[in-house]
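1. Turn this into a structure:
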Amino acid sequence: MKLLITTNPGMEDLLVKELVSLLNLRTDKLCAHVLNKGRILINLLVNMSINDIFLLAARSNLAHKISMVLAEGNVSKDMRSLDIAYELTLKSCAENYLNQHLTFAVRAERIGEHEYTSIDLAKHVGQAIVDAVMEKYGIRPPVNLDHPTVIFDALVVGSKFFLALRISGEESLHKRGYRIYDHPAALKPTIAYGMLQIADLKDGEVLLDPMCGGGTIVIEAARNFKLKNIYCMDISPKHLKGAMKNAIASSTYDSIVFILGDARKANEYVKDRVDAIVTNPPYGIRMLRRKYLRKLYSDFLKSAKNILSNKGRIVIITAEHSLFKEEALKAGYNILSTRKVLHGNLEVEIIKIKPT
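-> Prediction:
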């Protein structure tokens, strides 16, 4: 069985590790190939039902979309590839997932240079599905492009064509549903969870997000880890109230301690020894803000040293990665790892550090 799964570009390896854990597989039973940034082809050397894949979609904290591959083949750049896609779709047994009552739509995507468009691809694949259903049931399946019951993904990446049945639904799985308050620089929950994985949290540890914004990081921590204490701190009363609203919506409010405070003086507000600080601080997009950011990073790193435990580490996401790493080295930290990811259309770095 093969799956097409999307995630945040830069977190593909974390997704593969999560799949191995969720499916309780030996690593030799799962082969992963990155088709392009954020998109992985998974070859599972075990049998799984559609219900199993539904369950996987429900349990994954890093996947955005999950589809089951029905057909694949080689295509080229020219228009003849549309006929190949049609024939592959016709033989894919896609009609087994439809009847006269179920509406469907084709979501097509094309990556690379080709003579045809994604719209051309969707039309040919859609026609093949219609023809296959008419051949089997003698009726024309209803098409609903806005709110389909069944979604088929038609994907061309370079010279490869894939037809897949969308298991995870129309909306991306990163939309958890608990975001009542939308922070202006909100972090995707899947990125937040990835940062927590990078922090390598252990049961019974203490976590702090001193610039918590809408609370995404601490909410993901409360939902997925058994921690002793989780602290959510922000200097803005508005953002802190928003984080509280999101925590209530996610049923994690009672697991989080909320603090109105300044990350530059974190040791004045948090008296626990903190094992992990995971945070998404403001980005300095304009040069005028670099002086402010330098001071923020410097003061935050000095304050953090006073509350980190002997196994304490910091995981931070920032577009100003060079500036942060410079200040971290000055403040006496070792840089353990860096990882480039896409946050929307902005390339940022997730940096893990610990005191020397």
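
2. can we go C-alpha only for contacts and neighbour counts from here?
-> Noted.

3. how many neighbours does Ser49 have?
-> Neighbour count for Ser49, taken as other CA atoms under 10 Å: 9.

4. ditto for the one 3 residues further on
-> Number of residues near Asp52 (other CA under 10 Å) recorded here: 12.

5. The structure of the following sequence is requested for comparison with the preceding one:
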Amino acid sequence: MKGKVTLIATAAMGLEAIVAQEVKELGYDDVTVENGKVTFTTDPTGIARTNLWLRTADRIKIKVGEFKATSFEELFEQTKALPWTDYLPENAEFPVIGRSVKSQLFSISDCQAIVKKAVVEKMKASYKKDWFDENGGFYRIEVALHKDIATLTIDTSGTSGLHKRGYRYLHNEAPLKETLAAAMIKLTNWHPDRPFVDPFCGSGTIAIEAAMIGQNIAPGFNREFAFEGWDWFEQNWFDSAMQEAEDLANYDQPLEIYGTDIDHRMVDLAINNAKEAGFPDLITFKQMQAKDLRSKKEYGVIVGNPPYGERMREKAEVEKLYKEVGATFREYLPTWSVYMITSHEKFELYYGKTATKKRKLYNGNIKTDLYQYWGPRPPKPKEDK
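-> Modelled structure (predicted):
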């Protein structure tokens, strides 16, 4: 595999534009954005670089082919015609998963079986063998049907999505995905020279992602990927991507990051997760109510994932909390920027202020809004004459 590959970075709904921006920042400009995915072309080194660097994407997949299929015969023949042996060695382990939306071929199990059979037939013809042991590298194939268009991909990331950074072994009951936390931070005006606070820190995800962004640490630096076990993926491609990540990390960047939570168990959890992430002393976690937040610093950023009040018995309590934090931030932190994500449709009413901007995001399957309150720009430092 020496030529160009087409990659698909999958994204949660609402994050596609952020993923596309990240892809462009890595130097790839042939970028197409669609619902749930960002498609671009690269040489094979891009497989390693995007897996290491994309903070807000779910997975990186190689696009093997795309075609219209309204019958099982079409699906079989066109799958078989694709260049599978460019990617799959004869000992490849290649399970097939599938999904179908608004398509005539709606039986996912049948589609998976047909794709598996078609790939095997292609390999039989190419490798002149009738049996394959599947004891080599892991190449998970996906057949995704949408409005009768079949897209065939191979997952480069592995069984764990890219949100699995390797630092969060324990978490609270309703954890925020690392990819969403990173996206929320990237939507702020935060710079590493300003203080950053998460007043509802839970297991520490937002604060840890902020530290990784602040020191420009590649989010995939401490995990493994499926492509590492592929015969054709040259070790030097991965080595150079890892070296680039090491060279670009700014471990000396001082940061002022705080996470607070009313539950001391969450604070302990966050401290342990920060240690796993390599930030034992960089982030300060403290048990505290959000309404008690104060700072002597004039400009800072608050990013929080407060309780939503999804259960009726919690609703009044949550609405009281929104009132309290709104009053606190306006009185004690009037020049700070505030970003809060919640599914509560009347958040602005209880918070006591209309957001500068709202952005629709999905926290798992929950439709939420990121309420953005922009503080004034800090004055530019005066130049020495």
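
6. measure the counterpart of Glu327 of structure 1 in structure 2 to Asp110 of structure 2 for me?
-> Using TM-score structural alignment, the partner of Glu327 of structure 1 in structure 2 is Tyr350. Distance of Tyr350 of structure 2 to Asp110 of structure 2, given as CA to CA, to the nearest Å: 51 Å.

7. could you say which helix or strand contains the equivalent of Thr79 of structure 2 over in structure 1?
-> Superposed on structure 1 with TM-score structural alignment, Thr79 of structure 2 falls opposite Thr89. For Thr89 of structure 1, the host element (DSSP states H and E) is helix 80-90.

8. Can you show me the helices along the stretch 251-385 of structure 2?
-> Secondary structure of the stretch 251-385 of structure 2 by DSSP state H, counting those that start in this stretch: the helices cover 264-276, 312-332, 347-351.

9. mind putting the ones you listed in a markdown table, distance to Asp193 of structure 2 and mean neighbour count included?
-> Listed next are the helices of the stretch 251-385 of structure 2 as a markdown table, based on distance: least, CA to CA, whole Å; neighbours: other CA atoms under 10 Å:
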| stretch | distance to Asp193 of structure 2 | mean neighbour count |
| --- | --- | --- |
| helix 264-276 | 20 | 20 |
| helix 312-332 | 20 | 16 |
| helix 347-351 | 28 | 18 |
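
10. now those helices in TSV, with distance to Lys68 of structure 2?
-> As requested, those are exported to TSV (distance: least, CA to CA, whole Å):
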stretch	distance to Lys68 of structure 2
helix 264-276	46
helix 312-332	46
helix 347-351	45
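
11. Leu105 of structure 2: which of those is closest?
-> Minimum separation from Leu105 of structure 2 across the helices of the stretch 251-385 of structure 2 (CA to CA) falls at helix 312-332, 40.7 Å.

12. So which bits of the helix or strand harbouring Gly98 of structure 2 are buried?
-> Secondary structure assigned from DSSP H and E places Gly98 of structure 2 in strand 96-101. The neighbour-count check on strand 96-101 of structure 2 (16 or more other CA atoms under 10 Å) flags Val96, Ile97, Gly98, Arg99, Ser100 as buried.

13. Show me what the first one aligns to in structure 1.
-> Same thing as Val96 of structure 2. Alignment note: Val96 of structure 2 maps to Val106 in structure 1; criterion TM-score structural alignment.

14. before we move on, back to that, so which of the helices of the stretch 251-385 of structure 2 gets nearest Gly46 of structure 2?
-> Of the helices of the stretch 251-385 of structure 2, nearest to Gly46 of structure 2 by CA to CA is helix 264-276, at 27.2 Å.

15. Going by contacts, tell me the helices and strands next to that closest one.
-> Here helix 264-276 of structure 2 touches strand 283-287, going by 3 or more CA pairs under 8 Å, 6 or more residues apart in numbering; DSSP states H and E.

16. which residues touch the strand it packs on?
-> For strand 283-287 of structure 2, the surrounding residues in contact (CA atoms under 8 Å, 6 or more residues apart in numbering) are 207-208, 211, 255-264, 267, 270-271, 274.

17. From those, list the buried ones, please.
-> 207-208, 211, 255-262, 267, 270-271, 274.

18. Closest to Lys360 of structure 2 out of those?
-> Of those, the one sitting nearest to Lys360 of structure 2 (CA to CA) turns out to be Ala207, at 21.5 Å.

19. so that closest one makes contact with Pro199?
-> No - using CA atoms under 8 Å, Ala207 of structure 2 is not in contact with Pro199, being 9.8 Å away.

20. secondary structure element for Phe106 of structure 2?
-> With secondary structure defined by DSSP H and E, Phe106 of structure 2 is part of neither a helix nor a strand.

21. which residues touch the nearest residue to it once chain neighbours are set aside?
-> In this structure, Phe106 of structure 2 finds its nearest non-sequential neighbour in Ser100, 5.6 Å apart by CA to CA, 6 or more residues apart in numbering. By CA under 8 Å, 6+ apart, the residues touching Ser100 of structure 2 are Phe106, Ser107, Ile108, Ala144, Leu145, His146.

22. gap between the first one and Glu77 of structure 2?
-> As for Phe106 of structure 2, its distance to Glu77 of structure 2 is 18 Å (criterion: CA to CA).

23. for Lys124 of structure 2, same thing?
-> In this view, Lys124 of structure 2 and Glu77 of structure 2 are 15 Å apart by CA to CA.

24. same deal with Leu333 of structure 2?
-> Counting by CA to CA, the gap from Leu333 of structure 2 to Glu77 of structure 2 is 64 Å.

25. I figured the match of Val96 of structure 2 was touching Val125, is that so?
-> Yes - if you go by CA under 8 Å, Val106 of structure 1 and Val125 touch, sitting 7.3 Å apart.

26. what touches both of those two?
-> By CA under 8 Å, 6+ apart, the residues touching both Val106 of structure 1 and Val125 are Ala154.

27. ranges for the helices of the stretch 101-250 of structure 1?
-> Counting by DSSP H, counting those that start in this stretch, the stretch 101-250 of structure 1 has these helices, from start to end: 118-137, 189-198, 216-224, 237-249.

28. Following superposition onto structure 2, what is the mean distance for the third one?
-> What it means is helix 216-224 of structure 1. Average distance between helix 216-224 of structure 1 and its aligned residues in structure 2, after superposition and using mean CA distance after the TM-score superposition for structure 1, equals 0.4 Å.

29. what do you get for the longest one?
-> Here helix 118-137 of structure 1 is compared with structure 2 after superposition; its mean distance to the aligned residues, by mean CA distance after the TM-score superposition for structure 1, is 0.9 Å.
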